Every structure is written in C-alpha cells, then in structure tokens.
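Undergrad: structure for this input, please:
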Amino acid sequence: MANIILSKSLHFAQATISAYLALRAKGHYKLADQFVGAGTSIGANVEEAQAAHSKLDFIAKLTIAHKEAREAKYWLRVLDREELLGDFQEMPRLKREIEEIISLLHSIIKRSRENLK
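TA: Okay, here's the model as predicted:
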C-alpha cells in the first residue's frame, strides 16, 4: 500500500524546486532559498518519521513537517505576486497540494496522539 503523505510531500518538494528555479531566474535569491527550505523539509521530516524509534519520535518528526508545511503555505502567499511567482503555472497546484499536506499531517498527528492513550 502506498504511503500518501510520503508521495505528496515528495511531489511537493519537486514542485518547490521548480518554483525555486523560477524565482532565482528572476533574481529573487533570498526568497527562493526561504521557500525551497520549507518546501523540501516537509518530505525530509516525513521520511525521517518512517524510521522513528518510538511513537513519540514519530509524532515529533511529523509535527516538524506540519510546521514546515505551514511555513511553505505562508511563502506561497507571499510569493503570489506577478513579479515573483504569480505567473508560475504550477502556483494553483502548489496551493492545493500544501493544503492537502497540512490536512493529512494534522490528521496523522491527531490520530497518533490518540493511539498513545
């Protein structure tokens, strides 16, 4: 069975890199660095969670991924200007995907915490 959050976070990271390259091509290096850091760390933390040594460690890693996803969502709002990424074709999809990722992570974390009890 496929792990949907692993797949979605990897796909989002790849799309984030495309946005990063588009921003750099326009000379927005600092903004590009901020966004790519948040966008790619979501999947890295989800991947780390797969090898967690305990349920608490699993929850901690996914909580970090959730925070990074919220940061990526913030950067998408900031970057949604014509001179930045407003004309980036993947922008609507990135916005939808980050919402799905945030919702999935929230649900997984909540369920995992409930299973601790």
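Undergrad: for the rest of this, base every contact and every neighbour count on C-alpha atoms.
TA: Noted.
Undergrad: who's in contact with Glu90?
TA: With contacts defined as C-alpha atoms under 8 Å, 6 or more residues apart in numbering, Glu90 is in contact with Ala15.
Undergrad: could you redo the last one with a cut-off of 10 Å?
TA: Ala15, Thr16, Ser18, Ala19 (C-alpha atoms under 10 Å, 6 or more residues apart in numbering).
Undergrad: buried ones in the helix or strand that the second one is a member of?
TA: Thr16 is part of helix 4-25 when elements are defined by DSSP states H and E. Residues of helix 4-25 classed as buried under the neighbour-count rule (16 or more other C-alpha atoms under 10 Å) are 5-6, 8-10, 12-13, 15-17, 19-24.
Undergrad: what number of residues lie near Pro92?
TA: 12 (other C-alpha atoms under 10 Å).
Undergrad: list the helices and strands whichever strand or helix holds it packs on?
TA: Assignment of secondary structure by DSSP H and E places Pro92 within helix 91-116. In terms of contacts (3 or more C-alpha pairs under 10 Å, 6 or more residues apart in numbering; DSSP states H and E), helix 91-116 is packed against helix 4-25, helix 29-49, helix 55-79.
Undergrad: just to revisit the earlier point, turn the contacts of Glu90 into TSV, including distance to Phe58.
TA: Putting these into TSV (distance: C-alpha to C-alpha, whole Å) gives the following:
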residue	distance to Phe58
Ala15	25
Thr16	24
Ser18	29
Ala19	29
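Undergrad: one more, for comparison:
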Amino acid sequence: MSNDYDKDNIVLNKSFDFALEIIELYKILKSKNEFVISKQLLRSGTSIGANVEEATAAQSKKDFATKMSIASKEARETRYWLRLLNKSKLVEYDYKNYLNKIDELIRIITAIVKTAQSNLSKH
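TA: The predicted structure is shown next:
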C-alpha cells in the first residue's frame, strides 16, 4: 500500500503506510469497545509519520534530530501498545505483521537519529 508522496523518502513512506494500518486496527478495536488502548495506539502509531513529516521541513539540523527522536519514542510506545494488545488478547489481529513493521521503523529511525546526532556533535 505504498503512497507516492515522496518515493525517495523510505522512512516517510513506511511510517505513512504503517499509520494507515494502525487506523484499520483502531477501527477493529473501536468496534469492540476497546476505547482506551485504541486511542493510545492510534495516537502513537500515527504520530510516528507526523513527526517524520515534520522533520522533512526542519528549521535546523538540531530540529531535524529532535523531530526524529520524537518519532523514535512514538514508535517505541506503539510497540508497547501492540505487545500489550497481543498479550491481553482483546482482539485477534496479525501481531507478527505489526511487530515486524514497527521493529523495522524503529531500526530505520534509530539509525537516522544516531547519524543526525553524530553530525550535530561534529559542529
């Protein structure tokens, strides 16, 4: 389900596509009246891409690193909610698919943050 917004920005595309999947999972949770977890998951899962998007228009290298760090934190929070949802067995969903995708996003974003912070310390 790749979007064509910015074909060269892999993390932007992956985080956008992941947000769409989170919205679908949110709909399932909402239909089961699981409002607390569904809202937390929706907020953190869509915030990843929003922060990556903001980072593309960063005002400075420091601002870029900050926005990507926030995206990293949101991705980790999303992984927490997915794990909790899986262990609680509130709904049936493809946990491994979501876990693989969030872990991939965490790896990509972590690498970007490390590079950005390294570049900041050089100046």
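Undergrad: quick revisit: now the helix holding Thr16 of structure 1: which residue numbers in structure 2?
TA: Per the alignment by TM-score structural alignment, helix 4-25 of structure 1 matches residues 10-31 in structure 2.
Undergrad: next: stretch 39-58 of structure 1.
TA: By TM-score structural alignment, stretch 39-58 of structure 1 lines up with residues 45-64 in structure 2.
Undergrad: neighbours around Ile48 of structure 2, how many?
TA: If you count neighbours by other C-alpha under 10 Å, Ile48 of structure 2 ends up with 33.
Undergrad: look up how far Lys89 of structure 2 lies from it.
TA: Between Ile48 of structure 2 and Lys89 of structure 2 the distance is 24 Å, computed by C-alpha to C-alpha, to the nearest Å.
Undergrad: do Lys39 of structure 2 as well
TA: Looking at Lys39 of structure 2 against Lys89 of structure 2, where the rule is C-alpha to C-alpha, the gap reads 17 Å.
Undergrad: comparing the two, which residue is more hemmed in?
TA: For Lys39 of structure 2 against Lys89, the residue with the higher neighbour count under other C-alpha under 10 Å is Lys39, and the figures read 14 against 10.
Undergrad: picking that back up, can you give me how far the match of helix 4-25 of structure 1 is from the chain middle?
TA: The gap between where stretch 10-31 of structure 2 is centred and where its chain is centred comes out at 9 Å by C-alpha atoms, centre = their mean, to the nearest Å.
Undergrad: and what of stretch 69-80 of structure 1?
TA: Here the centre of stretch 69-80 of structure 1 is set off from its chain's centre by 10 Å, with C-alpha atoms, centre = their mean.
Undergrad: in structure 2, what range does it match?
TA: In the comparison with structure 2, stretch 69-80 of structure 1 aligns to the range 75-86 (TM-score structural alignment).
Undergrad: mean deviation, that stretch versus structure 1?
TA: Comparing stretch 75-86 of structure 2 with its match in structure 1 after superposition yields a mean distance of 0.3 Å (mean C-alpha distance after the TM-score superposition for structure 1).
Undergrad: buried set for that stretch?
TA: Across stretch 75-86 of structure 2, burial judged by 16+ other C-alpha under 10 Å covers Ala75, Arg76, Glu77, Thr78, Arg79, Trp81, Leu82, Arg83, Leu85, Asn86.
Undergrad: tell me how far the fourth one lies from Lys61 of structure 2.
TA: The one in question is Thr78 of structure 2. In this structure, Thr78 of structure 2 and Lys61 of structure 2 are separated by 26 Å, where distance is defined by C-alpha to C-alpha.
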